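# sequence unknown, structure follows:
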């Protein structure tokens, strides 16, 4: 049986579709509270809002900003090196990169490091995991300050966390589907919308 709390109670899409089905009627009050909490998260960063910009380093120590991809659909992935769910998605992220090669789509992975590891170990651990999975995404690293900022701006409380951003630089969906859950159709829709 699926663990009823295996999704994110901060993810309004998951709460609406999967979470409610897991509980008997006497827990409706709990379900209502969690739905209210999740919907308040959506209000913080809604569809149509401008996506918060960032300036992060890649493995070559180049500075990459979100704004440099204006005019392209961007699919953001927030992860950390010891997150099992994050690592499971990496092959699917690589498939997305291949699938949208040559199209105005960027798959961007943002690693927030390794919780509990010493500062000197953060970058080497990130690079080791990226190399192990042969990550084909635009692979970025967020230091502690950027992690705090991005967690607040994108309402990231569980990992992996995905965000789909339109070619106009606005949010299509925060708490977007994982690559393994068939986000392809949504990316294709965003491409179609961006070319109109």
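Ah, there it is. Worth saying up front: this structure is predicted, and the values here are computed from it rather than measured.
# for the rest of this, base every contact and every neighbour count on C-alpha atoms.
Fine.
# what residues are up against the residue lying closest to residue 190 once chain neighbours are set aside?
Residue nearest to residue 190 in three dimensions, not counting chain neighbours: residue 166, with 6.1 Å by C-alpha to C-alpha, 6 or more residues apart in numbering. Contacts of residue 166 were listed using C-alpha atoms under 8 Å, 6 or more residues apart in numbering, and they are 72, 73, 74, 172, 190, 191, 194.
# and the residue nearest the centre of this protein?
Centrality entry for the chain: nearest residue to the mean C-alpha point is residue 162, 1.9 Å, by C-alpha atoms, centre = their mean.
# the helix or strand containing that one packs against which elements?
Taking DSSP states H and E as the definition, residue 162 sits inside strand 161-165. Packing partners of strand 161-165 (3 or more C-alpha pairs under 8 Å, 6 or more residues apart in numbering; DSSP states H and E): strand 73-79, strand 171-174.
# return the member of the contacts of residue 166 nearest to residue 81.
residue 74 (21.8 Å; C-alpha to C-alpha).
# show me the strands in the protein, by range?
In the chain, strands defined by DSSP state E lie at 55-58, 63-65, 73-79, 105-111, 138-141, 161-165, 171-174, listed in chain order.
# remind me what the last one packs against, helices and strands.
By that I understand strand 171-174. Against strand 171-174 (3+ C-alpha pairs under 8 Å, 6+ apart) you get strand 161-165.
# over to the third one?
Strand 73-79 sits against strand 105-111, strand 161-165, helix 184-194, with contacts defined as 3+ C-alpha pairs under 8 Å, 6+ apart.
# what lies in contact with that strand?
Contacts for strand 73-79 (C-alpha under 8 Å, 6+ apart): 86, 104-112, 156, 159-167, 187, 190-191, 194.
# ok, residue 49 touching residue 168?
No: judged on C-alpha atoms under 8 Å, residue 49 makes no contact with residue 168 at a distance of 10.4 Å.
# hold the first one in mind and look at this next one:
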């Protein structure tokens, strides 16, 4: 029994160290400096397209719940939180109310929430509509029915969010639910 407890304590200590060092250094966990603003890129159109910080976000075209065509490039000039989520995902459910509150309060300040639903993972097509109605969501919700955009963005865990500046450049990425405070601070750092 003592060996088990010692082993469990060591495992917890190792996981704590990994969380506090390695994951933070790799940008897998979100840490936000409140006073920092991202520098504007000098020639954003010359930056490579990719998924790393400082690269231009790949464009995509999807259809939303109302049947409208949605392109990421339509939001150029706005500060964008690009979120990948599913209705069955508990952390996604936790952050949706924060996203809606921020959207309602800051949409006039060129802040946009684009929440791509991973429709290919939903049990029923109606699950998305019911979820949106239940949570009273009013921001843009494109449907990734074939899973192509989530694959293009390398989404491996839900939710995953990219914070994209007005030039379409990725400034940060968060894997897992983001608190309202973290979300707002990150969006306000964008230029």
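Sure thing, it's come through. Keep in mind that what you see is a predicted model, and the values were worked out from it rather than measured.
# need the TM-score between these chains.
Here the TM-score for the pair of chains, by TM-score structural alignment, normalised by the length of the second structure, is 0.71; 158 aligned residues with a C-alpha RMSD of 2.9 Å.
# out of the helices and strands packed on strand 161-165 of the first structure, flag the one nearest residue 147 of the first structure.
Once those are compared by C-alpha to C-alpha, strand 73-79 is nearest, at 9.5 Å.
# in the second structure, what residues pair with the closest one?
Strand 73-79 of the first structure lines up with residues 79-85 of the second structure when matched by TM-score structural alignment.
# and for residue 140 of the second structure, nearest residue in space, chain neighbours not counted?
According to C-alpha to C-alpha, 6+ apart, the nearest residue to residue 140 of the second structure is residue 114 (5.0 Å).
# the one you found maps to what in the first structure?
Match for residue 114 of the second structure (TM-score structural alignment): residue 108.
# now its match: how far from residue 142 of the first structure?
12 Å (C-alpha to C-alpha, to the nearest Å).
# now residue 104 of the first structure
As defined by C-alpha to C-alpha, residue 104 of the first structure lies at a distance of 24 Å from residue 142 of the first structure.
# how about residue 108 of the first structure, what does it touch?
74, 75, 76, 77, 137, 138, 139, 140 are the contacts of residue 108 of the first structure under C-alpha under 8 Å, 6+ apart.
# now neighbour count and distance to residue 99 of the first structure too, for those residues, in CSV please.
Output for these, formatted as CSV (neighbours: other C-alpha atoms under 10 Å; distance: C-alpha to C-alpha, whole Å):
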residue, neighbour count, distance to residue 99 of the first structure
74, 26, 14
75, 24, 13
76, 21, 16
77, 26, 17
137, 22, 12
138, 15, 15
139, 21, 17
140, 26, 20
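# in the second structure, which of those residues remain in contact?
Retained in the second structure (both residues aligned by TM-score structural alignment, their matches' C-alpha atoms under 8 Å) from those: 74, 75, 76, 77, 137, 138, 139, 140.
# the fifth one and residue 43 of the first structure: what is the separation?
Put plainly, it is residue 137 of the first structure. 29 Å.
# one more: the second one?
Residue 75 of the first structure sits at a distance of 20 Å from residue 43 of the first structure (criterion: C-alpha to C-alpha).
# just the helices from the first structure, written as ranges.
12-14, 28-44, 84-99, 119-132, 144-153, 184-194 (DSSP state H).
# could I get those helices in CSV, plus columns for distance to residue 66 of the first structure and mean neighbour count?
Converted to CSV, the helices of the first structure look like this (distance: least, C-alpha to C-alpha, whole Å; neighbours: other C-alpha atoms under 10 Å):
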stretch, distance to residue 66 of the first structure, mean neighbour count
helix 12-14, 24, 21
helix 28-44, 19, 16
helix 84-99, 17, 17
helix 119-132, 20, 15
helix 144-153, 12, 14
helix 184-194, 17, 15
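# of all the ones you listed, which one is nearest residue 176 of the first structure?
helix 12-14 (8.1 Å).
# in the second structure, what range does the closest one match?
Using TM-score structural alignment, helix 12-14 of the first structure pairs with nothing in the second structure.
# so which of the strands of the first structure gets nearest residue 123 of the first structure?
Of the strands of the first structure, nearest to residue 123 of the first structure by C-alpha to C-alpha is strand 138-141, at 7.8 Å.
# mind giving me the packing neighbours of that closest one?
Going by 3+ C-alpha pairs under 8 Å, 6+ apart, strand 138-141 of the first structure lies up against strand 55-58, strand 105-111, helix 119-132.
# quick one: it aligns where in the second structure?
Counting by TM-score structural alignment, strand 138-141 of the first structure sits on residues 140-143 of the second structure.
# quick revisit: which of the contacts of residue 166 of the first structure still touch in the second structure?
Where the second structure agrees (both residues aligned by TM-score structural alignment, their matches' C-alpha under 8 Å), the contacts of residue 166 of the first structure reduce to 72, 73, 74, 172, 190, 194.
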